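**Student:** show me how the following folds:
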Amino acid sequence: MTIRYLLCIVITTVLFTQTAVASPELGLEQQRKLFIQAERLAYNPNNSAFKKLMEQLEGYPLKPYVELKTLSKFPFMANKKQIERFLAKYEFSPLDRPLRKKWLLYLDKQNQPELFSHFYRDMGNVTLNCSYADMLLQKDPSSAQAFELAKNLWVVGQSQPNDCDELFNKWQKAGKRSSDLVWKRMSLAADGGNQTLIPYLKTLMPQDQQYLGDLWLKVRRSPSQVSRLSNFLGKYPELETEILVYGLKRLISNNRDLALRSWEKLSSRFAFSLSQQKQISHRFAIFLALADHEQAEFWLEKATSFEPDAELLRWHLAHVLRQNNWQDALDVISLVPAESADNNMFEYWKAQAYEKVGAKELADVGLHKLAKQRHYYGFLASGKLSEMPSLNDNPLLIPKEIIDEVASLPAAQRAFEFRKLGRNLSARREWIFLQTQLTQKQKVTAAVLASQQGWHDQAILVFQFRLSG
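**Tutor:** Below you'll find the model as predicted:
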């Protein structure tokens, strides 16, 4: 009997079958201590002390984490049934990912394409994703799904693992790597990615476009290069403008006047698309408003003329308030979408603006409406009206049996046990997973439960729900 087979037997008997000998019932405090001991011995499942500990941990919420450690240590074909059972039971939970990753890596090395495909999930692991796409091509050399996966894995701003080379070679030989995709990857590498990829990608471009790679590198290293028109030959203006937009958006943050002068020259020479004009206007408007620049108002108006969003409108409002332009403030606020998350802030300043332009009745209506609500601008409105602020205290009353029902869910029990052990990151992972399993009403109940347990930041969920309701 081989060592691996022995390990399989141990895992089967210790982790996944009920012990025939009933152990004395232990309290949670005792089981927490035993859990820590069992974790230390999880890599030695033949140990008699470990077997005893696993018996004593029966029913303890975190026992699956000990099982996870053991199975992750021995992800062998001999333990396939146990691994499959574990992954099925805890699918998508925080217990799933670590074991599934180890198991898939093992299956890949053992050249088990059928099993690999059966257990495969996209977990954001590039090596595993490349292996899966390659296995699809082994089944069908013209698989559209595999080629789409290969494209998505290749068109990124970073270098990919060598394990993906075989897949990328097949994808390239099938004629799927176009110049447009090379350009897209070069743009991603330049804009926030790994710029050292650019020289390599440049060699994949047509000969007459390779100067664009050098241009990307220049502007990435020094955005002020956009001010030198001689850099931009105009041979491929639709591609050069992408580099210019990137450079101008960076330049405005540290040399506003040079960025403005550069834009004045470039906008008369290049045909920027509406989308590009919108990007530049938005970026220029915010950075000029931040610096209280003399051209801030012009660019705020220009950016607003495209498609104003909440962030832009906040900056625009701040600018006109700084200038005491109260009528302009009303005009800006009129553009705010009704569903804006900052609606209370805009409503407060609308009331203030009404008062300043002499519309006191409208100002009072707005302030009284705000003063009835429990939030920061409600308190400000109360102070403006010399009224006591409304605390608007309307506590949630949830029956104990409903709270107990959520508290009994395995993920909730695991989250609270991790908190008792001071493992807050693990607790939060379980809590986030729990939210995916709950209805909207149950989420509110879970937040109340968390508050009762001293996990007070989760009570914010209740507050947000009540505001939206």
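**Student:** CA atoms for contacts and neighbours, from now on please.
**Tutor:** OK.
**Student:** all helices for the stretch 351-469 of the chain, in order.
**Tutor:** Taking DSSP state H, counting those that start in this stretch as the criterion, the stretch 351-469 of the chain carries its helices at 360-371, 376-385, 400-407, 410-420, 424-436, 440-452, 460-468.
**Student:** which of these sits closest to L34?
**Tutor:** helix 410-420 (13.1 Å; C-alpha to C-alpha).
**Student:** packing partners for that closest one?
**Tutor:** helix 424-436 (3 or more C-alpha pairs under 8 Å, 6 or more residues apart in numbering; DSSP states H and E).
**Student:** which helix is the longest one in this protein?
**Tutor:** Criterion DSSP state H: the longest helix present in the chain is helix 274-290.
**Student:** and it, which residues are buried?
**Tutor:** Going by neighbour count (16 or more other C-alpha atoms under 10 Å), the buried part of helix 274-290 is 276-289.
**Student:** which of those residues sit farthest apart?
**Tutor:** Q276 and A289 (19.9 Å).
**Student:** the residue nearest to the spatial centre of the chain: what secondary structure?
**Tutor:** Nearest to the centroid of the C-alpha atoms of the chain, with distances taken as C-alpha atoms, centre = their mean, sits G124, at 12.3 Å. The three-state assignment at G124 reads coil, by DSSP: H, G, I helix; E, B strand; the rest coil.
**Student:** I'd like the structure of this one too, to check against the first:
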Amino acid sequence: MRYKWLNYLSRHNHQKTFLTDYRDGMGAKLTCTALNYRLKQGEQANIVLKEVDALWLHGQSQPDECDPLFAKWKKAGMMTSERVIQRIEIAAKEGNRSIIHYLKRQLPADKQYIADAWLAVTRDSSRVSRQNLFPFENQSHESEVIVWALEKLAWKKPELASGVYTQYQDKGLFSNAQQHIIKRAIALSFTLDRLPQASQWLEKADIDGASDDIKLWHVSHLLRTRNWQGVVDVIDNAPLHIQQEENYRYWKARALEMLGQSMQATVIYQELAEERHYYGFMASAHIGEIPSLSHSPAPKDAEAMAIVARTPATLRAIEFFRLDRNTSARREWYYLLSHIPESRVTDAGILAYEWGLYDQAINSFAQSGYWDDVERRFPLAFDDVFSQKAQTHNISKSLAMAIARRESSFRTDAISSVGATGLMQLMPGTARYVAQEKVTRNALFNANDNIEYGMQYLRYLMDKLNNNPVLVSASYNAGWRKVLEWLPADEALPVDIWIENIPYKETRAYVKAVMAYQHIYDMQLGSNENIFPQLTRDMIPSAEAVSTHPVTGTLQLAPK
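**Tutor:** As a prediction, the model looks like this:
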């Protein structure tokens, strides 16, 4: 409403009212109009024009309303070569080549080559190898071009990028931060492509100041190549706070175990086994213990819950839920959580759980930080439906519930950014494919139907992937074709090492979470099942050892 009102005022040149009603953050068009009006109203130009910098440093063309403002800014001597080059860099990184041609003309002749260099490398990053583009007369700006291009080139052609980096390295162009950017891209590209240069470049990249994912991939690469002593050395040389992270503690124990130092490994495993997460559950399996859930229910304060239940936001939320206006209901619940004392957020979580608002209960407990109420954080939502569908399709109920918990926190109306819908976050096309019938998006908002199609999809993946729950959960997140590409090339890998080497960060985290959630649901359901001993024994077969049916793509063990 304000945006429309301000546009009306600007069309009719109501300057004073416009300035009274204008607020920051209304977009470039209205911001430029406001600054122009302030100048016309007599405000000091040196104060107003300082605010033009933020409008100028933008990778896209700005609205026509900004042109008079930029002209005054330029006339005041504020359009310096430095600011023009900054905008060229922003535009280049955003892929807006057209504006670079215009900006080039705003530079003095002796600096226009910087724009030409950006135009060259944004057209083809391999052109960074052409040293004639870089006379090294403005090294700080030239290094920006080179670093950006090398990072892009590294992901496509790491061998070429490493050679070009060596070519420029001795010229003293790069800051420490820029060195980290280049080395990270080259090292990870070699690693993800499983090329022999990975070891050398990971060692170059894994130094003080490197990003956290370099350490993760350094360890993952050493695991894949079974360099157990290398794993211990890399972890021992890491900063203490990194050594204390659960993944590094687990992998150090795992490496020590493989090196024959079982006593030291067992001490670490025992400590980890007290913790409720994927690595703690894996550690438990290695020492033959049942993973600990450390369940401690949040104390129920009936009086406090009654106070929360009577707040206007809670009353509005529950009425919206009853009317199936779930988006409005959640907005009210978010408002509630942000306007009650922190000490009452857990009470709100218990209330939501008892009302069957499971996703709000999960969110409330996450916000309050009360992690030990396992039963309420992992509710047996739609229990009867999951039981019946799991039995019909011969699917582990705990696995299906773990996936629904991870995918949507049991939100029946959840929609992802790519269109995955409902409890089990199914794409309508996927549901239609597995059901072999027309499936509407509205049907996917129905819990019963969504779970049915989700179970059919899990059965489809189980049949395709030899009933391997790790490969199935990875496929549920990333797609089975991609997972087949991730099979080890020439020898089977232990499950935990394969998971650690999944190229997609999201899928790595997803698989670990689903495996942990599956165990939690097994415990919640009173089952004696425990998937983690199986995970410590199983191997992920190599691409050499399996074949896929030429029509169905079904994974099969290749004949010996």
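**Student:** ok, which of the helices of the stretch 351-469 of structure 1 comes nearest R185 of structure 1?
**Tutor:** Closest among the helices of the stretch 351-469 of structure 1, using C-alpha to C-alpha: helix 424-436, at 33.1 Å.
**Student:** once aligned to structure 2, how far is the closest one on average?
**Tutor:** When structure 2 is overlaid, helix 424-436 of structure 1 sits 4.9 Å from its aligned residues on average, using mean C-alpha distance after the TM-score superposition for structure 1.
**Student:** helices or strands up against that helix?
**Tutor:** Using 3+ C-alpha pairs under 8 Å, 6+ apart: helix 424-436 of structure 1 touches helix 410-420.
**Student:** can you tell me what R130 of structure 2 aligns to in structure 1?
**Tutor:** R130 of structure 2 maps onto R228 of structure 1 when the alignment is built from TM-score structural alignment.
**Student:** how close does that match get to P199 of structure 1?
**Tutor:** 22 Å (C-alpha to C-alpha, to the nearest Å).
**Student:** same deal with G247 of structure 1?
**Tutor:** 19 Å.
**Student:** swap in K101 of structure 1?
**Tutor:** In terms of C-alpha to C-alpha, K101 of structure 1 sits 34 Å off from P199 of structure 1.
**Student:** which one of the helices of the stretch 351-469 of structure 1 lies closest to A341 of structure 1?
**Tutor:** Short answer: helix 460-468, nearest of the helices of the stretch 351-469 of structure 1 by C-alpha to C-alpha, at 10.2 Å.
**Student:** if we look at the closest one, which residues are touching it?
**Tutor:** For helix 460-468 of structure 1, contacts defined as C-alpha atoms under 8 Å, 6 or more residues apart in numbering pick out K443, V444, A447, V448.
**Student:** of the residues you listed, grab the buried ones for ChimeraX.
**Tutor:** Remark: buried members of these, expressed as a ChimeraX selection using 16+ other C-alpha under 10 Å:
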select :443,444,447,448
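**Student:** between the contacts of helix 460-468 of structure 1, which is nearest A427 of structure 1?
**Tutor:** Of all those, A427 of structure 1 sits closest to A447, with 14.1 Å by C-alpha to C-alpha.
**Student:** does the closest one touch Q458 like I think?
**Tutor:** Yes: with contacts counted by C-alpha atoms under 8 Å, A447 of structure 1 reaches Q458, the gap being 5.3 Å.
**Student:** what is the corresponding segment of structure 1 for the lengthiest helix in structure 2?
**Tutor:** Across structure 2, the helix with the greatest residue count (assigned by DSSP H) is helix 505-524. Taking TM-score structural alignment as the measure, structure 1 aligns no residues with helix 505-524 of structure 2.
**Student:** the inter-axis angle of that helix versus helix 278-286?
**Tutor:** Between helix 505-524 of structure 2 and helix 278-286, the angle comes out at 60 degrees (axes from the mean of the first three to the mean of the last three C-alpha atoms, to 10 degrees).
**Student:** what's the following helix or strand after helix 505-524 of structure 2?
**Tutor:** As assigned by DSSP states H and E, the chain's next helix or strand after helix 505-524 of structure 2 is helix 531-537.
**Student:** in that following helix, what's buried?
**Tutor:** Result for helix 531-537 of structure 2 [16+ other C-alpha under 10 Å]: buried residues I531, F532, P533, L535, T536.
**Student:** equivalent analysis for stretch 236-243 of structure 1, please.
**Tutor:** Applying 16+ other C-alpha under 10 Å to stretch 236-243 of structure 1 flags P237, E240, T241, I243 as buried.
**Student:** what's the answer for stretch 336-356 of structure 2, then?
**Tutor:** L336, L337, R344, V345, T346, D347, A348, G349, I350, L351, A352, Y353.
**Student:** with adjacent residues omitted, what lies nearest to the fourth one?
**Tutor:** Read it as V345 of structure 2. Leaving aside its chain neighbours, V345 of structure 2 sits nearest to S368 (5.6 Å; criterion: C-alpha to C-alpha, 6 or more residues apart in numbering).
**Student:** and that neighbour, how many neighbours does it have?
**Tutor:** Number of residues near S368 of structure 2 (other C-alpha atoms under 10 Å) recorded here: 17.
**Student:** swap in the one 3 residues further on?
**Tutor:** A count of nearby residues for W371 of structure 2, using other C-alpha under 10 Å, gives 18.
**Student:** if we can go back for a sec, look at G247 and P199 of structure 1 and report which has more neighbours.
**Tutor:** G247 (24 against 15).
**Student:** if I look at that one, how far off is V226 of structure 1?
**Tutor:** G247 of structure 1 is 6 Å from V226 of structure 1, by C-alpha to C-alpha.
**Student:** now the common contact residues for these two.
**Tutor:** Both G247 of structure 1 and V226 are in contact with V219, where contact means C-alpha under 8 Å, 6+ apart.
**Student:** measure Q391 of structure 2 to L461 of structure 2 for me?
**Tutor:** From Q391 of structure 2 to L461 of structure 2 the distance is 16 Å (C-alpha to C-alpha).
**Student:** do E65 of structure 2 as well
**Tutor:** Using C-alpha to C-alpha, E65 of structure 2 is found at 56 Å from L461 of structure 2.
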